[in-house]
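Asker: below are the sequence and a predicted model; questions follow.
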Amino acid sequence: MSVLTPATAATGDAATPAGDPDLSKFGYTPQLRRSLSFTDLLFYGLIYMVPIAPFAIFGSVYQASSGMVALAYVAGLVVMLFTASSYAQMVRAFPIAGSVYNYAGRGIHPAVGFVAGWAIMLDYFLVPGLLYLVASVTINGAVPGVHAGIWLVGFVVINAVINYFGIRLTAVAINIMIAAELAVLGIFLVMGVIGLAEGRGNGDWTTAFFSSDNFSFGLVLGAVSVAALSFLGFDGISMLAEESKGGARQVGRAMSVVLLLAGLIFIAQTWVASLFVTDGAALIASADPAEVGNAFYAAAEAAAGAPWLATLCLVATAIAWGLPDSMVAQTALSRLLFAMARDKQLPGFLAKVSSRHASPVNAVLFTAVISLAISGSALYFLLEKGEDTITLIATMVNFGAMVAWLMLHAAVIWHYVVRNGSRNWFLHLIVPLVGAGLLIAVLVHMQLHSQITGLIWVGLGLVVLGVLYAIGRRPKLSGMGGE
């Protein structure tokens, strides 16, 4: 398929109809291929959220929540459902690629959209690097004969090649890989039930959900700020609004469904794992990163009564984070860069779309280079300098996403209630207000260094915005001015 230009758009093709109403009214010419079904979007969202994400951060969330790990995920799901509702409202108003960047920019003002896009780039830039870093270090532990750096480069190259050849191949690869990931999760849950039936559990059935001795709202919110890493990614579905066969409603529905499914999966696996933690007090008090990081695998070994399940879960984590999960993370970042470059808010070469594969090839390749640079640098400092770069990057990721989501909630209120006079008070006022309040509460209870790093990044974005205004390149979106 060739890229549609204004001259050729009149004829169109089967994959991208001419005069696509989801794009033409915003001043864009269709370039990306509409080929994704609801199932494709569902699988994409699930794999981006990483159904087995708690495997890697179970110990950290257990510590932060004083053992109430399942409660942290319940609270996180509630917070994210409010955010998903606002995403669904804005994708219906603006069914185009760019996610919160476009929603805040068109819902409020292009300058606000730039700041929102900049804020969430902290998440999108760092997540692929974090995934590659964790995957390469984890699989190096299982296969020490191959250096972690070789695994890292291999993961990046494989994903870049798949993304280069377009979203259809990416979707096929994702569907295959998520099946394997869910199979491992199913084995763990089944062995957990067998382990409980055979008396290998610790008998503590309720602490994962509530402990009167440790409970406080501040504690739970602080744990949510860690557990939120597992939820990041459901919003990535909105990046594919221009590649969805069913348009905006399909995208909004997919986000809500995938969030609910993933949340229930997270709650189930962390509750089962908590039943096999042999010494909860020791894990909560532990200062050993290795012990905390291996907490889930230790629970898996206890559930099976043998080390094979721990090894299976460890290898599954490495492969899942290194291939399908980082693949969709790179896909989302490339679409954000494409959307901002198309509006001339980033260098124009990032807006180039392959005439053969209908994918933003330059953005894909640039994303691969950035991911390799971030993960490679972090791997060097981890192995050579002994610095805990995994924790450092993980704690930086959530801040940018939550700041962008605050702007998303504000955009719902401004676009629907203030600008268009909506009287749907529940969806367009109450839900975004409650969602914003919950996000602020989580941000307040986030670790101090995460807050500082995040504020520095947002501050840098404001400086860049000021420079753009100073040189006469204030943010503008197609179909509307910079005002």
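Answerer: Arrived safely.
Asker: going forward, measure contacts and count neighbours with C-alpha atoms only.
Answerer: Will do.
Asker: and Phe215, helix, strand or coil?
Answerer: Using DSSP: H, G, I helix; E, B strand; the rest coil, the structure places Phe215 in coil.
Asker: got a list of what it touches?
Answerer: Neighbour list for Phe215: empty [criterion: C-alpha atoms under 8 Å, 6 or more residues apart in numbering].
Asker: any idea how far it is from Leu221?
Answerer: Phe215 is 11 Å from Leu221, where distance means C-alpha to C-alpha, to the nearest Å.
Asker: so who does the spatially most central residue of the chain touch?
Answerer: Centroid-nearest residue in the chain, with C-alpha atoms, centre = their mean: Gly233, separated by 2.3 Å. By C-alpha under 8 Å, 6+ apart, the residues touching Gly233 are Gly45, Tyr48, Met49, Ala329.
Asker: likewise Tyr44?
Answerer: By C-alpha under 8 Å, 6+ apart, the neighbours of Tyr44 are Ala171, Ile174, Asn175, Ile237, Val328.
Asker: of all those, which two lie farthest apart?
Answerer: Across those, no pair lies farther apart than Asn175 and Ile237, at 14.7 Å, counting by C-alpha to C-alpha.
Asker: where do the helices of the stretch 151-300 of the chain begin and end?
Answerer: Per DSSP state H, counting those that start in this stretch, the stretch 151-300 of the chain carries helices over the ranges 167-197, 217-231, 247-274, 280-285, 289-293, 295-304.
Asker: adding another structure so you can compare the two:
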Amino acid sequence: MTFPSLARRLNLADTVVIGLSAMIGAGVFAVFGPAAQAAGSWLLLGLVVAMVVALANATSSVQLAASYPTSGGTYVYGRAQLGHWWGFAAGWCFVIGKSASCAAMALTFAAYTVPEPWQRPVAAVATLGLTAVGYRGVTRTVQLARVIVAVVLAAIVVALAGALLGGTPGLPSVQGAAAGTPQWYGVAQSAGLLFFAFAGYARVATLGEEVRDPERTIPRGIVLSLAAVAVLYAAVAVTVLATLGPQGTAASEAPLADAVAAGSWRWAEPVVRLGAAVASLGALLALVAGVSRTVLAMARERDLPGWLAAVHPRFRVPHRAEVVLAVVVVTLVLTMDLRGAIGFSSFGVLLYYAVANAAAFTQGAAHRRYPRALQALGVAGCTGLAATLPPTSVLAGLAVLGAGLTGRAVVRARR
């Protein structure tokens, strides 16, 4: 059966903006506190581990996206390189993990903007509103993403300036990150948490069917956006450690806001909170686009119901997939807390990237851009970080993954 194709409208600048908006979300404003709780004074080492794993995953995504410039990401790559079951497992992990990420971003937005009794309804409204934006076309998604990235970067710059110039940062607080012997389980756990803030660089690959000259544009867009975010996160980590110290960072639920509030630039704290709220919306917008395209690809292969493969005749987007995703996310924000959403999301996303690395490992010399050792490192890193997540997240993730695999087996047997 032939399905209508999506329009190729995105250039290199668009892909970088989408990658930035997918990564610079609520994580940069909130994740350093939990990461410091896990790693203590070795937070910076956890950040380095997360960066290395993210780099390995990104290079695998670049190599695969250049060979398969179509929507679906690792779902498509896994099917082509490893077999249909591996592709389904990757796609299913992406859909369930990133649906939870959507809920986490919506809940984070609400937490920064309204009192607790209103947070779940506001999170649901935000989900529906951004789904409506994406429904009207990917170019509108990119236009809004540009505005969001600009606002968030401005807020982060104000936060860094306020913490360093308005406070009393101390170099010993940063140097303290090298004191003592690291607890490697805690470092790995912090890296897994920090990886949640990096996840999103491959969102460009899931839009492969809408990118111009995808063989060149997608690899460059992924690498450029990841490099920019790595520099930004390193600056944030050093700043919060220098201002709050390891213990103060671990005790904070909003390290950047607290770092600013600790100094004389108290006027800047609302700016940081506004930036966190806008960042959450930016990440949610990019997530809705990425997940719906993976659902589209899976529906085209009948791994999900075929009616989800419909493309809107005017806006050229997978409108049914976006509507169903909105319903799922609204259900999650009304029933799940933020901590549970993040843990479940991290498990699914790490397994998704493990399949991506394995798929890239099997590619031949004609398609190879990076050494296999980097892809082996990616597989080991993803599985290792997934194992450090809370046991409830691991068990829930395995249960949902098993349910998806079982459901596919049943449907295929009936066919």
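Answerer: That came through fine. If you're wondering where the values come from, they're calculated on a predicted model, not measured in any experiment.
Asker: and the helices of the stretch 151-300 of the first structure: which comes nearest Phe366 of the first structure?
Answerer: Distance to Phe366 of the first structure, taken as C-alpha to C-alpha, is lowest for helix 167-197 among the helices of the stretch 151-300 of the first structure, at 16.6 Å.
Asker: quick check: buried residues in the closest one?
Answerer: Within helix 167-197 of the first structure, the residues scored as buried using 16 or more other C-alpha atoms under 10 Å are 167-168, 170-171, 173-175, 177-178, 181-182, 184-185, 188-189, 191-193, 195-196.
Asker: tell me how many other residues crowd Ala39 of the second structure.
Answerer: A count of nearby residues for Ala39 of the second structure, using other C-alpha atoms under 10 Å, gives 26.
Asker: the first structure: which residue goes with that one?
Answerer: Superposed on the first structure with TM-score structural alignment, Ala39 of the second structure falls opposite Ser65.
Asker: which one in the first structure is aligned with Ala155 of the second structure?
Answerer: When the first structure is aligned by TM-score structural alignment, the residue opposite Ala155 of the second structure is Val184.
Asker: OK, contacts around its match?
Answerer: By C-alpha under 8 Å, 6+ apart, the contact list for Val184 of the first structure reads Leu312, Cys313, Ala316.
Asker: what lines up with the last one in the second structure?
Answerer: For Ala316 of the first structure, the aligned position in the second structure is occupied by Gly275, per TM-score structural alignment.
Asker: before we move on, what about Trp118 of the first structure?
Answerer: Aligned partner of Trp118 of the first structure by TM-score structural alignment: Trp92.
Asker: packing partners for the helix or strand encompassing that match?
Answerer: Assessed by DSSP states H and E, Trp92 of the second structure sits inside helix 84-113. Helices and strands touching helix 84-113 of the second structure, by 3 or more C-alpha pairs under 8 Å, 6 or more residues apart in numbering; DSSP states H and E, are helix 74-81, helix 116-135, helix 269-300, helix 319-335, helix 338-361, helix 391-414.
Asker: would a markdown table of those helices with distance to Pro172 of the second structure be doable?
Answerer: Shown next, in a markdown table, are these (distance: least, C-alpha to C-alpha, whole Å):
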| stretch | distance to Pro172 of the second structure |
| --- | --- |
| helix 74-81 | 43 |
| helix 116-135 | 37 |
| helix 269-300 | 25 |
| helix 319-335 | 41 |
| helix 338-361 | 32 |
| helix 391-414 | 35 |
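Asker: in JSON lines, list those along with mean neighbour count and distance to Lys98 of the second structure.
Answerer: Listed next are these as JSON lines, based on neighbours: other C-alpha atoms under 10 Å; distance: least, C-alpha to C-alpha, whole Å:
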{"stretch": "helix 74-81", "mean neighbour count": "25", "distance to Lys98 of the second structure": "13"}
{"stretch": "helix 116-135", "mean neighbour count": "18", "distance to Lys98 of the second structure": "13"}
{"stretch": "helix 269-300", "mean neighbour count": "26", "distance to Lys98 of the second structure": "7"}
{"stretch": "helix 319-335", "mean neighbour count": "19", "distance to Lys98 of the second structure": "10"}
{"stretch": "helix 338-361", "mean neighbour count": "25", "distance to Lys98 of the second structure": "6"}
{"stretch": "helix 391-414", "mean neighbour count": "14", "distance to Lys98 of the second structure": "12"}
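Asker: which stretch among these comes nearest Ser99 of the second structure?
Answerer: When these are compared for distance to Ser99 of the second structure using C-alpha to C-alpha, the nearest one is helix 319-335, at 6.1 Å.
Asker: whereabouts in the first structure does the closest one align?
Answerer: The alignment of helix 319-335 of the second structure onto the first structure (TM-score structural alignment) covers residues 361-377.
Asker: what about that stretch, how far off from the second structure?
Answerer: Superposed on the second structure, stretch 361-377 of the first structure shows a mean distance to its aligned partners of 1.2 Å (mean C-alpha distance after the TM-score superposition for the first structure).
Asker: who touches that stretch?
Answerer: When contacts are defined by C-alpha under 8 Å, 6+ apart, stretch 361-377 of the first structure is touched by residues 125-126, 128-130, 132-133, 149, 152-153, 156-157, 160, 163-164, 330-331, 333-335, 337-338, 349-354.
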